[in-house]
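1. quick one, structure for this:
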Amino acid sequence: MKTQNNVNFQRIEEAIGYLRNNFRQQPNLDEVAEHVHLSPYHFQRMFTDWAGVSPKKFLQYISTAYAKKLLKEEQATLSEVAYETGLSGTSRLHDLFMNIEGMTPAEYKNGGKSLVINYSFADSPFGEIMVASTKKGICHLAFSVDEERSLNGLRNQFPNAQFNQHLDMIQQNALFLFTHDWSKLNEIKLHLKGTDFQLKVWETLIKIPSGGLSTYGQIARQISNPKASRAVGSAVGDNPVAYLIPCHRVIQSTGQIGEYHWGSNRKTAMIGWEAVQTN
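-> Now for the predicted structure:
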């Protein structure tokens, strides 16, 4: 006998399959809801509860992944990519990439050739950090032991970009968090590039509150991929923006602190510091 949960899961599974098979037609909410015999309102709520993102966002992830493949592997033009992805034109392709990738399709294709990146070094409670930004937001934040080495690491991420050592307002708003000025939190914008899976994981990390902790398994379940704990761990390790995307708040299910790109001792100190600030 099927339980209601089983019926609901089958409907969501069917909806996901429908979106994957028909994303080039860019089906709207009403069309997908009708396919699984639900009202648009009920389907929207159910899909978001089970998949962790809205049907629209899930469709955007699929469309972006396909568009990225066309741009990188087949060197398609922007018009060709827009057409093959089922978008009405290059302006919609532009909006899709800005929403999911934080950069234009052209910027993604040419390795940041048209990007101007400002960077600076600053002190934090956990050691020196390097912070970098474009006009769209923070693209990199990392703890630094050697400034030249840190800059080379940034250049490897954006091999064709122009770099200026300059502290701008975008960086200053981010650095305010280390001085307890949380009023600037809403002013911080991020400019990220990554796979759809990485972006989904990073988006989930941002929702972990200061002073709170999560596990790799919990993150995997939140993105409706409970068997992907190892893949979540890899995405957490690839986080390009330390602290603002709080990968340090993810620990092992056993309660152990676990590894951290910038050292487990620093991770322990950050968790303890946040616990004090929130008490």
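2. C-alpha from now on. contacts and neighbour counts both.
-> Noted.
3. helices of the stretch 101-250 of the chain, start to end?
-> 105-109, 147-157, 169-175, 196-206, 216-222, 229-237 (DSSP state H, counting those that start in this stretch).
4. so what touches the shortest one?
-> Think helix 105-109. The contact list for helix 105-109 (C-alpha atoms under 8 Å, 6 or more residues apart in numbering) reads Leu71, Lys72, Leu78, Leu93, His94, Phe97, Lys113, Ser114, Leu115.
5. in a strand, the second one, correct?
-> Which is Lys72. No - per DSSP: H, G, I helix; E, B strand; the rest coil, Lys72 lies outside any strand segment and is helix.
6. identify the residue nearest it in space, chain neighbours excluded?
-> Leaving aside its chain neighbours, Lys72 sits nearest to Lys109 (6.3 Å; criterion: C-alpha to C-alpha, 6 or more residues apart in numbering).
7. burial measure for the one you found, as a count.
-> A count of neighbours around Lys109, defined by other C-alpha atoms under 10 Å, yields 18.
8. against Leu78, how distant is it?
-> Distance of Lys109 to Leu78, given as C-alpha to C-alpha, to the nearest Å: 10 Å.
9. who touches both of those two?
-> With C-alpha under 8 Å, 6+ apart as the test, Lys109 and Leu78 both reach Leu71.
10. how near is the residue nearest to Lys72 to Gly212?
-> As for Lys109, its distance to Gly212 is 37 Å (criterion: C-alpha to C-alpha).
11. just to revisit the earlier point, save the helices of the stretch 101-250 of the chain as a markdown table, and put in distance to Asp123 too.
-> Converted to a markdown table, the helices of the stretch 101-250 of the chain look like this (distance: least, C-alpha to C-alpha, whole Å):
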| stretch | distance to Asp123 |
| --- | --- |
| helix 105-109 | 31 |
| helix 147-157 | 12 |
| helix 169-175 | 9 |
| helix 196-206 | 23 |
| helix 216-222 | 29 |
| helix 229-237 | 23 |
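12. Thr64: which of those is closest?
-> Minimum separation from Thr64 across these (C-alpha to C-alpha) falls at helix 196-206, 7.6 Å.
13. tell me the angle the closest one makes with helix 229-237.
-> For helix 196-206 against helix 229-237, the angle by axes from the mean of the first three to the mean of the last three C-alpha atoms, to 10 degrees is 70 degrees.
14. to compare against the first, here's another:
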Amino acid sequence: MNEQDQINYQRVAEAIAYIQTNFKHQPGLDEVASHVHLSAFHFQRLFTEWAGVSPKKFLQYLSVGHAKQILQQPESTLFSAAHDTGLSGTGRLHDLFVNIEGMTPGEYKNGGENLSINYSYTWSRFGGLLMASTPKGICYMGFVENKAKTFEVLTNKFPHAKFTEQLDEIQENALRVYNSDWDHIDQIKLHLKGTNFQLKVWEALLKVPSGQLSTYGKIAEQIKSPKASRAVGTAIGSNPVAFLIPCHRVIQSSGALGGYRWGETRKSAIIGWESAQLEMAQAV
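-> Reported below is the predicted structural model:
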């Protein structure tokens, strides 16, 4: 990924936000293109190159009706669909390739004392990223709007750790997910600071296949705490690893997309992009 990808994403994100805000009057291609200061031809080409589908088709993936249709499918169908397509790599990624290791009680309580953490800023398909890793795995991955504020979030999690700005092999391996380079990914290990309940919720999120959706209630049932939907929502909201732990795939039971700690527009972009990738794989 390079800086041009970042510019392209910003234009696509601006277009998605505009379409969603003005959804009731169904803005046409010319209107949306004008809003992002492009000709209709160039905007259509840019959007299709980024998402793989037209802006109109992409918007369908973000509709409440489409979300409800996905949520009504049996879970067995969701899992088999993900594994039977050309995107089986994403299914394997979230079922087999990502391993969560919780920090020890000592590491949890002392704010990362004696931990050495490497961090780096990089680009992804969905915007700038701050990635951080310990020798055991990725400990943080967040989208960046403001470098100083995002780094402050990281250091607040581990106030006593030693930080070194360095892109290491652990981060490079995880970054391949954003490049869709799934055939060359080694097992991704996450070294996370969280309560037992949070870790259970985050592990459950890994089982939601790419291009599919779940709800807070379903995640609560999956971890055998059916009455804990609100607590599940809080744990999902505190997910420290964007995209790899796919909290963006959890929506409201009504079909509404709901909130996202890294912005609702970005959540929409990721959900729409994953839906497009799945549909294109099924068509092959």
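15. that older thread, including distance to Leu190 of structure 1 and neighbour count, could the contacts of helix 105-109 of structure 1 go into a markdown table?
-> Shown next, in a markdown table, are these (distance: C-alpha to C-alpha, whole Å; neighbours: other C-alpha atoms under 10 Å):
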| residue | distance to Leu190 of structure 1 | neighbour count |
| --- | --- | --- |
| Leu71 | 23 | 19 |
| Lys72 | 23 | 12 |
| Leu78 | 24 | 20 |
| Leu93 | 20 | 24 |
| His94 | 17 | 16 |
| Phe97 | 14 | 23 |
| Lys113 | 19 | 15 |
| Ser114 | 18 | 13 |
| Leu115 | 14 | 18 |
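16. which single one of those residues is nearest to Gln162 of structure 1?
-> Leu115 (6.3 Å).
17. quick check: closest non-adjacent residue to that closest one.
-> That would be Ala161: by C-alpha to C-alpha, 6+ apart, it lies 5.0 Å from Leu115 of structure 1.
18. quick one, strands of the stretch 1-150 of structure 1?
-> Shown for the stretch 1-150 of structure 1, the strands assigned by DSSP state E, counting those that start in this stretch span residues 116-124, 127-134, 137-143.
19. can I get those strands in TSV including distance to Thr179 of structure 1 and mean neighbour count?
-> Formatted as TSV, the strands of the stretch 1-150 of structure 1 follow (distance: least, C-alpha to C-alpha, whole Å; neighbours: other C-alpha atoms under 10 Å):
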stretch	distance to Thr179 of structure 1	mean neighbour count
strand 116-124	8	18
strand 127-134	13	21
strand 137-143	16	23
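20. list the contacts for His166 of structure 1?
-> The contact partners of His166 of structure 1, by C-alpha under 8 Å, 6+ apart, come to Asn118, Tyr119, Ser120.
21. could the residues you listed go into JSON lines alongside distance to Leu151 of structure 1?
-> As requested, these are exported to JSON lines (distance: C-alpha to C-alpha, whole Å):
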{"residue": "Asn118", "distance to Leu151 of structure 1": "11"}
{"residue": "Tyr119", "distance to Leu151 of structure 1": "9"}
{"residue": "Ser120", "distance to Leu151 of structure 1": "10"}
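22. tell me which of the residues you listed persist in structure 2.
-> Counting by both residues aligned by TM-score structural alignment, their matches' C-alpha atoms under 8 Å, the contacts of His166 of structure 1 that remain in contact in structure 2 are Asn118, Tyr119, Ser120.
23. nearest to Met130 of structure 1, of these?
-> Nearest to Met130 of structure 1 out of the kept ones among the contacts of His166 of structure 1 is Ser120 (C-alpha to C-alpha; 5.8 Å).
24. quick one: map the residue nearest to Leu115 of structure 1 onto structure 2.
-> Aligned counterpart of Ala161 of structure 1 in structure 2: Ala161 (TM-score structural alignment).
25. could I get the contacting residues of its match?
-> Gly111, Gly112, Glu113, Asn114, Leu115, Ser116, Ile117, Thr155.
26. surely Ser210 of structure 2 and Thr90 touch.
-> Yes - between Ser210 of structure 2 and Thr90 there is a contact at 6.1 Å, judged by C-alpha atoms under 8 Å.
27. can you tell me what Asn22 of structure 1 aligns to in structure 2?
-> Under TM-score structural alignment, Asn22 of structure 1 pairs with no residue in structure 2.
28. any idea how many residues pack against Asn22 of structure 1?
-> If we define neighbours as other C-alpha under 10 Å, then Asn22 of structure 1 has 14 of them.
29. can you check Gln277 of structure 2 too?
-> Quick note: Gln277 of structure 2 (other C-alpha under 10 Å) scores 18 neighbours.
30. which element is it on?
-> helix 264-283 (DSSP states H and E).
31. buried set for that helix?
-> Buried residues in helix 264-283 of structure 2, counting neighbours by 16 or more other C-alpha atoms under 10 Å, are found at 265-279.
32. which other helices and strands contact that helix?
-> Using 3 or more C-alpha pairs under 8 Å, 6 or more residues apart in numbering; DSSP states H and E, the elements in contact with helix 264-283 of structure 2 are helix 3-21, helix 40-51, helix 55-61.
33. so the longest one matches what in structure 1?
-> Under TM-score structural alignment, the alignment places helix 3-21 of structure 2 onto no residue of structure 1.
34. if we can go back for a sec, higher neighbour count, Ser210 and Thr90 of structure 2?
-> Ser210 (28 against 23).
35. give me every residue that touches the more buried one.
-> Ala82, Thr90, Gly91, Glu274, Ser275, Leu278.
36. repeat the analysis, applying 10 Å as the threshold.
-> Going by C-alpha atoms under 10 Å, 6 or more residues apart in numbering, Ser210 of structure 2 touches 78-79, 81-83, 87-94, 246, 249, 271, 273-275, 277-278.
37. show residues contacting stretch 222-237 of structure 1.
-> 48-53, 194-195, 197-205, 215-221, 238, 245-248, 250-252, 259-262.
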